[in-house]
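A.B. asks: Need a 3D model of the sequence below.
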Amino acid sequence: MTRKTVRIAMNGVTGRMGYRQHLVRSILAIREQGGLDLGDGTVLWPEPVLVGRREHVLKAMAEKHGIEHWSTDLDAVLADDTIDIYFDSQVTSAREDAIRKAIAAGKHIYTEKPTATGLDGALELARLAQAAGIKHGVVQDKLFLPGLLKLKRLIDGGFFGKILSIRGEFGYWVFEGDWQEAQRPSWNYRSQDGGGIVVDMFPHWEYVLHELFGRVTTVQALTATHIPERWDEQSKPYDATADDAAYGIFQLEGGAIAQINSSWTVRVNRDELVEFQVDGTEGSAVAGLRNCRVQHRSSTPKPVWNPDLAATHSFRDQWQEVPDNQADGFDNGFKVQWELFLRHVFLDEPYHWDLLAGARGVQLAELGLKSSAEGTRLDVPEISL
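C.D. replies: Next up, the predicted model:
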């Protein structure tokens, strides 16, 4: 076996998602398994170079995990010819400029979403990357969740017949920060800093719907800022200027209708933090992060509406669990997509979750906000380079 080192500039991994999912559970996990076997006698050995603004945090993180290189100078890192890939998990408002610099430096790009604060910027990044001839990918992690992988298995097997509708429920209660510490950073609730649940979650819903059920053709959304005042990391009150809940209806190519509620102001009364119910002519399914339950047409009970009598059975018990059917279980979804992107870069294997796919997510968020502001249903035009 030949070991090939791939150096990855990782910008923004001092944040919660960047640190836990991308650094620890993806890149460092690949190292712990001995690297990524490409199957041609080569093992890729990822070498992260941590990039950020807070020197003391970077230094402590590097020491904790035995990482040799870190820097607060992004320009210097991008000027280093030994850096192969630039990864970005910064706050959204800082992402576009950094990716633009990385493209100009000839680095392959892998990035969190949204890729930019607006559709024009997102499309420009995709065009620049294409013109530069580099490889580029966007994190679309929910496609690799065990629950959605099981759901895709059902779709591919024709379980549903004609799919009629998709109902999604996502969210949980994010504490305001006054009497209990908030679980999300304060910038998420300031529109001037790129915050808001629409720009955070609609890009996810775009690729989930697009990949599993069909392209989104129209969107109608209503947003709300249910909690107008929150407390930041220094326990100081601030005005929440971004939406903390969004209620969306999406028409899909092929005729199915999706309705997805997204909220940071909802208390959880479901099995998982996100669930999708899919109803079709032949059967239905409810998929979450890890589990998936089904009810086929042949075993569907015949409920009768009678509010005068108490229910004598549990509706949930009438559904059947979909088995894992994978001997080695499911790997971390972020890690799986990292491995696919690395194989794309070094083996040129197919990979379609690129910056254009990321731009579709930005487009849907932009149109969702516009729909709410105007009180209208809007078409979602196909975009291309």
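A.B. asks: switch to C-alpha atoms for all contacts and neighbour counts from now on
C.D. replies: Noted.
A.B. asks: Settle this for me: residue 172 is touching residue 269, isn't it.
C.D. replies: No: counting by C-alpha atoms under 8 Å, residue 172 stays clear of residue 269, with 9.3 Å between them.
A.B. asks: Same drill for the two, tell me which one is more crowded.
C.D. replies: residue 172 (17 against 8; other C-alpha atoms under 10 Å).
A.B. asks: That one and residue 190, how far apart?
C.D. replies: Remark: distance between residue 172 and residue 190 (C-alpha to C-alpha, to the nearest Å) = 19 Å.
A.B. asks: here's the other one to compare against:
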Amino acid sequence: MTHTTVRIAMNGVTGRMGHRQHLVRSVLALRDQGGLELADGTRIRPEPVLVGRSAHKLRALADRHGVEHWSCDLDSVLGDDTIDVYFDAQITAAREEAVGKAIAAGKHLYVEKPTASGLAGALKLARLAQEAGVKNGVVQDKLFLPGLRKLRRLVESGFFGRLLSVRGEFGYWVFEGDTQPAQRPSWNYRAEDGGGIAADMFPHWEYLLHELFGPVRSVQAHLTTHIPRRWDESGAPYDATADDAAYGIFELAGGIVAQINSSWAVRVHRDELVEFQVDGTEGSAVAGLRHCRIQHRAGTPKPVWNPDVPASEPFRAQWQDVPDNADFDNGFKVQWELFLRHVVRDEPWRWDLAAGARGVQLAELARRSSSEGRRLDVPEAIR
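C.D. replies: This is a model prediction of the structure:
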């Protein structure tokens, strides 16, 4: 059996997302299962090299997971000819410079979103990667979640008929940090550090809308900071300068209207932390991270509005679960597998830095829309 080892410099894996999803549940999971097996029996074996600023954290992480190599010297790691791929899960403000260095070093790239703090930086990275001829990818994990893979199946089968609208609800209550520790890092709430829910979530909404329903043609958004004072990891109070809620209306190609609310200041009254309802002339669906439920035109009840009597219809019970019909692995791991196939075998890949720039563009337009109080068209250049 032939083995191909891919050495991956993983920067930012001491953080929650980088550690849990990318290192443990993706790269180490692939390593521990003996690698990714290809059709001809070849196995791609990922070998992580941990990179970061804290030697103490990196050493502890390496010891815990049996990782041989780690370093606090990014330049030295990028200068190592045995490193094939650079992965970045740092805070947004640090990403553009590090990715630029990796491109200059000739490394293939796989990066978290947003790819840069602004559109100009995101487009520059996409251009530099193309000119350098390095393979590049952006994490677009929600496309690979079970509930949304079922939703894609419905779209591609024509279940909805003519698509009319998409309504999304995302968020949960993030504690301020005074009486209970916050579930998210404090930099998320500081604009000067690249924080803000629009910067974080609108890139997700862009690729989901683009891939499942059509390109975004216009955006109208309202961004706000509902909780202006929070407490950081050391217990010190600070002013929240970034938006913690964003309310957006998007017009898609074909006249489809999408409305998505994103908030870290909302309490959850739904089955999952994110849910999308899609309505079409022939049917509707509600999809979350794992589940997907449908109601076809032929089975749609005929409710009558009567505020004078209590509701008697079991509305939730009138929907049908979409079966799994497949084994769904971790969404981050699935996309890592596709990227490694792209690097080693040049298999098809479309989630590149240009696609990532579209997400940065949408977040930037949302901020402008909110500050100017008007709807903005999405330029065609990187649609």
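A.B. asks: Next, the TM-score between them, please.
C.D. replies: The pair, once superposed, lands on a TM-score of 0.99 when counted by TM-score structural alignment, normalised by the length of structure 2; 383 aligned residues with a C-alpha RMSD of 0.8 Å.
A.B. asks: Relative to residue 157 of structure 1, how far out is residue 200 of structure 1?
C.D. replies: Taken as C-alpha to C-alpha, the span from residue 200 of structure 1 to residue 157 of structure 1 is 32 Å.
A.B. asks: Comparing the two, which residue is more hemmed in?
C.D. replies: More neighbours surround residue 200 than the other of residue 200 of structure 1 and residue 157, with 19 against 10 (other C-alpha under 10 Å).
A.B. asks: Beyond the helix or strand harbouring residue 110 of structure 1, next helix or strand please.
C.D. replies: If you go by DSSP states H and E, residue 110 of structure 1 is part of strand 108-111. The first helix or strand that comes after strand 108-111 of structure 1 along the chain, using DSSP H and E, is helix 119-132.
A.B. asks: if we can go back for a sec, mean deviation of the strand holding residue 110 of structure 1 from structure 2?
C.D. replies: In the superposition against structure 2, strand 108-111 of structure 1 averages 0.2 Å from its aligned positions (mean C-alpha distance after the TM-score superposition for structure 1).
A.B. asks: Now do that strand: distance to the chain's middle.
C.D. replies: Put simply, strand 108-111 of structure 1 sits 15 Å off its chain's centre (C-alpha atoms, centre = their mean, to the nearest Å).
A.B. asks: Which secondary structure elements does that strand sit against?
C.D. replies: Judged by 3 or more C-alpha pairs under 8 Å, 6 or more residues apart in numbering; DSSP states H and E, the packing partners of strand 108-111 of structure 1 are strand 83-88, helix 92-104, strand 136-138.
A.B. asks: now for these, which one comes closest to residue 246 of structure 1?
C.D. replies: Nearest of these to residue 246 of structure 1, taken as C-alpha to C-alpha: helix 92-104 at 18.8 Å.
A.B. asks: which stretches of the stretch 151-300 of structure 1 form helices?
C.D. replies: Remark: helices assigned in the stretch 151-300 of structure 1 by DSSP state H, counting those that start in this stretch are 197-212.
A.B. asks: contacting residues around residue 333 of structure 1?
C.D. replies: 141, 142, 143, 144, 145 (C-alpha atoms under 8 Å, 6 or more residues apart in numbering).
A.B. asks: Quick one: map it onto structure 2.
C.D. replies: Structural alignment (TM-score structural alignment) places residue 333 of structure 1 against residue 331 in structure 2.
A.B. asks: Run through the residues that contact the spatially closest residue to its match that is not a sequence neighbour.
C.D. replies: Leaving out its chain neighbours, the residue that sits closest to residue 331 of structure 2 by C-alpha to C-alpha, 6 or more residues apart in numbering is residue 144, at 4.6 Å. By C-alpha under 8 Å, 6+ apart, the contact list for residue 144 of structure 2 reads 330, 331, 332, 334, 335.
A.B. asks: Give me the neighbour count for the last one.
C.D. replies: For residue 335 of structure 2, the number of neighbouring residues by other C-alpha under 10 Å comes to 21.
A.B. asks: Just the residues contacting stretch 167-177 of structure 1, thanks.
C.D. replies: Contacts for stretch 167-177 of structure 1 (C-alpha under 8 Å, 6+ apart): 181-184, 227, 229-233, 235, 258-268, 273-278.
A.B. asks: Now, of those, which are buried?
C.D. replies: 182, 184, 227, 229-232, 258-265, 274-278 (16 or more other C-alpha atoms under 10 Å).
A.B. asks: Give me the residues contacting stretch 378-385 of structure 1.
C.D. replies: 123, 126-127, 216-220, 356, 360, 363-364, 367, 371.
A.B. asks: can you tell me the distance between the two ends of that stretch?
C.D. replies: End residues of stretch 378-385 of structure 1 are separated by 22 Å (C-alpha to C-alpha).
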